[in-house]
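this is a predicted model, with the sequence first.
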Amino acid sequence: MNIRFATFLAAIAAVAGCATAAPKVHSSVHRKLQSAGTVNLIVTLAETTESTLESFQEAAYVSRTARIQALKAKLEAAHIQAVAPVSNLLSQESASTDALFADYKTFWISNQVFIESATFDLVAKLMELPSVAEIREEALLTASKEVAEAADVQELVGQEWNIQRIGANKVWADGNIGQNVIVASIGSGVRYTHEALKSNFLGDFGWYEPKGNATKPYDVSGFGTHAMGIVAGSQGVGVAPGAKWSACKACNQLNCPESEILACSQFIMCPSNPQGTVTDCTKAPRVVHNAWYSAQNDFWFKPTVDAWEKVDIVSVFQAGDFGPSCGTVTSPGDYPNAITVGSIGNTNTLSTFGGKGPTVEKRVKPDLVAPGSRIRSATNTSDSEYMTKSGTSIAAAHVAGTVALLLSYQPDFSVSEVKVALYTTTDQTGISQTAASNLTCGGLPDGVWPNNQFGHGLVNALNLYEGFRPAP
């Protein structure tokens, strides 16, 4: 056995024998250190954000911006105090001639620390800190992706079938196109010069790339552009073409490092310039499309969802593309407070790939469904090209756009009110399973609402508008 690794294991045993409980070190940390000598860490502090969020009084602030600024300040203050022992250790070690790590970043939104290329010795020192609850290897979450098929741009005439299916075009006819609402995405980025997206990019404070230095949005895979086209694109492909959009790039073509998603989460709550040096909380979005997912029952992102909810940021997630079996909804879509979206095709049947409930904790999911099979939207290869893609993340983009339409005429709705509005105005007629599926998931047949295949039903922007638009 490597002598240094043996010393590290001895340190674990020594700390475990102390009266004070040792922080939990995940086995993947041990394996990575043994094979590579260093490991990227996520260090979770013993002091969570839960007490700060629970004690925060939203009603005490006259404006949403004031509420965001106040919550951010409270989270930052609590974080500075909680992270001090770790920060002091890292500052001390950074001045040493023997480098124990390459870089680090702290996150007030979740009370965590990312440490790049940590060594055996640093992990042993972190284990000695009572303020540290957990030490694990940084996760690489999966970027949303789907098989794309080229589409002739000349075919793109008028509104797409999916836009008509959810009634968004009929809401536009009454003058509501999502104006005065900011929508955002966390994913692979967005091609901001695309003809369907260039006119409503937010601009200043509308783009951030945690690990890059690009000052303008771009897209490495095409998925982010496609999804944002559905949320807010013009040319007949988007649900809320009058909304302004922003984006944070956390993903490459395959995965999304956990630290970059956390950095994007803070950007969403109070956006910064591309350099991250100046913030403007007035540019915080009202709804976020999350184009990534993790394994089931993985609650690492819940502190962020909880913080966003306190400042009326609606988070929309995919149900995952691991159907047709029951019990296949991915995280964060299996969170109790997530808006989780499954998929249907243009024949009104459930997409076979769509994740279904119940969750590991027996929760009914998804919450609703939307068009997600063979949907045409913008792509990243040129400013005028469109592609056809499928996936529950694409379905989720329809719901994010529908939320933008709702918030345009009901700007003061809380996240809870948005959910009630969405779930009570769905279309439950004419949607069905494919004949090959014929499943009853979690003991709930299709005729019981909500169920573990369609949730409350198919999102319907027109029903939503007719049910919740202000009285004349």
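Happy to help now that I have it.

drop to CA atoms for contacts and neighbour counts, all remaining ones
Fine.

all helices for the protein, in order.
Remark: helices assigned in the chain by DSSP state H are 3-16, 27-36, 50-55, 64-94, 120-127, 161-165, 168-172, 223-232, 258-269, 302-310, 392-409, 415-423, 461-468.

dump those helices to JSON lines, plus distance to residue 210 and mean neighbour count.
Compiled in JSON lines, the helices of the chain are given as follows (distance: least, Cα to Cα, whole Å; neighbours: other Cα atoms under 10 Å):
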{"stretch": "helix 3-16", "distance to residue 210": "32", "mean neighbour count": "15"}
{"stretch": "helix 27-36", "distance to residue 210": "24", "mean neighbour count": "15"}
{"stretch": "helix 50-55", "distance to residue 210": "25", "mean neighbour count": "13"}
{"stretch": "helix 64-94", "distance to residue 210": "19", "mean neighbour count": "17"}
{"stretch": "helix 120-127", "distance to residue 210": "24", "mean neighbour count": "20"}
{"stretch": "helix 161-165", "distance to residue 210": "33", "mean neighbour count": "19"}
{"stretch": "helix 168-172", "distance to residue 210": "34", "mean neighbour count": "21"}
{"stretch": "helix 223-232", "distance to residue 210": "16", "mean neighbour count": "32"}
{"stretch": "helix 258-269", "distance to residue 210": "6", "mean neighbour count": "24"}
{"stretch": "helix 302-310", "distance to residue 210": "17", "mean neighbour count": "20"}
{"stretch": "helix 392-409", "distance to residue 210": "22", "mean neighbour count": "30"}
{"stretch": "helix 415-423", "distance to residue 210": "27", "mean neighbour count": "17"}
{"stretch": "helix 461-468", "distance to residue 210": "34", "mean neighbour count": "20"}
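
before we go on, here's another structure to hold up against the first:
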Amino acid sequence: MNAFLDWLHFSLDAGEQGGRRSILRFASPGDYRQFLKALQAKKRRSDKWHPVRPLALIRGISCPAPPEEIPRRWVDKIRLEADGAIRIHALSRGSSALDEGIPWGVRHIQAPEAWNKTTGYNIRVGVIDTGIDFMHPDLQHSIERGINLIYRTVPPHDDNGHGTHIAGTIAAANRLQGMIGVAPRASIHPVKAFDYNGTAYVSDIILGLDWCVRNRMNVVNMSFGMQTRSTSLLQAVVNANHAGVIVVASSGNDGRISEIDYPARYGQTLAVGATNEQGRVAAFTNRSGQIDIYAPGDKIVSAWMGGKYREMSGTSMATSHVSGAIALLLAHKPGLTPDQVKEIVKRSAVPLRGTKAPRSAGELNVMRMLREADRAF
């Protein structure tokens, strides 16, 4: 272990100078425990080791180090990959006034018709995003404890707006004076992993998933993506799935026909594409046979920083509708597994409109979803 620590010490210098980060995963639980013990001792003696962050969910670490070869004796014991950048999935940002209490997307998926049966009560939704506006009047009854992964000593305040918009669609609850989301009695747990530019490292997402698993989230909303496959992120998603957490991810906004972004491309997520008010696939959405469900994502008005509202488009917005719908489903039928939820969501979907529309997945519909759950389980 000392030889490995010496190599890592040298790599920290090179990584800091080049502004690059890496993720290292240990094959052996024993090696990982031994490393963590040695790391704690190093951190007590030197500030140089403080940027090394344990990633317990994948038995790994993140650190400023270039993705170069590991010492030969460790090549079978440690896997190394670049800690890449990942971005939120949103397009237009037009200022907007709220024209009615229930946005079109919430109505379109028939969420209001379900509220006499389920409102998402007691369901915990982790929103890994840019944080949340704690003072927004439509969200104050929905926000629960979260975490800021960028500045650990500061609450996860939103300095971008995207996370607040996502949270509003999922669980806003101010029908008389503001807006109401898909699951107005669900609990939002903000996990701030993205900076004010809407950018994060893959390791930040892994830390966010780790927090969501340890704090027993039922659903995790991941409205972001990248085109590069990360084995470390896949392992984190797989482990979250095995822990019973339903991970909902957006497909991306590049208009690609045959492929979608990661992490939506992983089979253990529920991959979401976007539709418009006519129930047609939005032009911007990435689409392929890997998409599990489509949902409203075009011209969506939701909460914004400073107690305001904003219209945005993107598969991010579609994903938040699906996360809210799953909160309604889980409150109605507690104990469903991630695989069962995916099956219900897909089997209850409404066929998409348009002669060229994909036939491999349909559009989200809450009432059909609840009926399918009652029938099958």
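Cool, got the structure. What you see is a predicted model; the values in this text were computed from it and never measured.

next, the TM-score between them, please.
TM-score for the superposed chains, counting by TM-score structural alignment, normalised by the length of structure 2: 0.87, backed by 364 aligned residues with a Cα RMSD of 3.0 Å.

that older thread, residue 357 of structure 1 is nearest to which of the helices of structure 1?
Of all those, helix 392-409 sits nearest to residue 357 of structure 1, with 13.7 Å by Cα to Cα.

where in structure 2 does the closest one align, residue-wise?
Mapped onto structure 2 using TM-score structural alignment, helix 392-409 of structure 1 covers residues 315-332.

just stretch 183-201 of structure 1 next, same as before
Using TM-score structural alignment, stretch 183-201 of structure 1 lines up with residues 125-143 of structure 2.

distance between that stretch and the chain's centre?
Put simply, stretch 125-143 of structure 2 sits 14 Å off its chain's centre (Cα atoms, centre = their mean, to the nearest Å).

what about it, start to end distance?
Chord length of stretch 125-143 of structure 2, first to last residue, is 10 Å (Cα to Cα, to the nearest Å).

that stretch: which residues count as buried?
Buried residues in stretch 125-143 of structure 2, defined by neighbour count with 16 or more other Cα atoms under 10 Å: 125-134, 136-139, 141-143.

picking up where we left off before, adding distance to residue 337 of structure 1, write the helices of structure 1 out as TSV.
Below are the helices of structure 1 laid out as TSV (distance: least, Cα to Cα, whole Å):
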stretch	distance to residue 337 of structure 1
helix 3-16	36
helix 27-36	29
helix 50-55	15
helix 64-94	19
helix 120-127	33
helix 161-165	26
helix 168-172	25
helix 223-232	21
helix 258-269	16
helix 302-310	8
helix 392-409	15
helix 415-423	9
helix 461-468	20
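
to residue 376 of structure 1, which of those helices lies closest?
Residue 376 of structure 1 lies closest to helix 223-232 among the helices of structure 1, at 7.9 Å (Cα to Cα).

give the aligned range of that closest one in structure 2.
Mapping helix 223-232 of structure 1 onto structure 2 (TM-score structural alignment) gives residues 162-171.

for that stretch, give me every contacting residue.
The contact list for stretch 162-171 of structure 2 (Cα atoms under 8 Å, 6 or more residues apart in numbering) reads 88, 90, 106, 127-133, 138-139, 142, 158, 179-188, 190, 198, 302-305, 310, 316-317, 320-321, 323-324.

and residue 63 of structure 2, what pairs with it in structure 1?
Using TM-score structural alignment, the equivalent of residue 63 of structure 2 in structure 1 is residue 115.

the residue nearest to its match when sequence neighbours are not counted: neighbour count?
In space, and not counting its chain neighbours, residue 115 of structure 1 is closest to residue 104: 4.3 Å by Cα to Cα, 6 or more residues apart in numbering. Neighbours of residue 104 of structure 1 under the rule other Cα atoms under 10 Å: 18.

same thing with residue 44 of structure 2?
Residue 44 of structure 2 has 10 neighbours, counted by other Cα under 10 Å.

report the separation between it and residue 10 of structure 2.
Distance, residue 44 of structure 2 to residue 10 of structure 2, by Cα to Cα: 18 Å.

residue 141 of structure 2 too?
According to Cα to Cα, residue 141 of structure 2 and residue 10 of structure 2 sit 49 Å apart.

now do the contacts for residue 109 of structure 2.
Shown in contact with residue 109 of structure 2 (Cα under 8 Å, 6+ apart): 295, 296, 364, 365, 366.

what's the answer for residue 393 of structure 1, then?
Contacts for residue 393 of structure 1 (Cα under 8 Å, 6+ apart) come out as 144, 227, 290, 291, 317, 318, 319, 320, 341, 372.

residue 251 of structure 1: which of the helices of structure 1 is closest?
Nearest to residue 251 of structure 1, of all the helices of structure 1, is helix 258-269, at 7.9 Å by Cα to Cα.

which part of structure 2 lines up with the closest one?
So helix 258-269 of structure 1 sits over residues 202-213 in structure 2, by TM-score structural alignment.

how far apart are that stretch and its match in structure 1?
For stretch 202-213 of structure 2, the mean deviation from structure 1 after alignment is 1.4 Å (mean Cα distance after the TM-score superposition for structure 1).

now do that stretch: distance to the chain's middle.
Centroid displacement of stretch 202-213 of structure 2 relative to its chain, using Cα atoms, centre = their mean, is 9 Å.

who touches it?
Residues from elsewhere that reach stretch 202-213 of structure 2 (Cα under 8 Å, 6+ apart): 23, 55-57, 62, 83-86, 126, 128, 149, 191-193, 220, 232-233, 236-237, 240, 243, 245.

same thing but 7 Å
For stretch 202-213 of structure 2, the external contacting residues (Cα atoms under 7 Å, 6 or more residues apart in numbering) are 55, 57, 62, 83-86, 126, 128, 149, 191, 193, 233, 236, 240, 243, 245.

swap in stretch 322-333 of structure 1?
For stretch 322-333 of structure 1, the external contacting residues (Cα under 7 Å, 6+ apart) are 293-298, 301, 317-320, 340, 352-359, 437, 441.

that'll do, ta.
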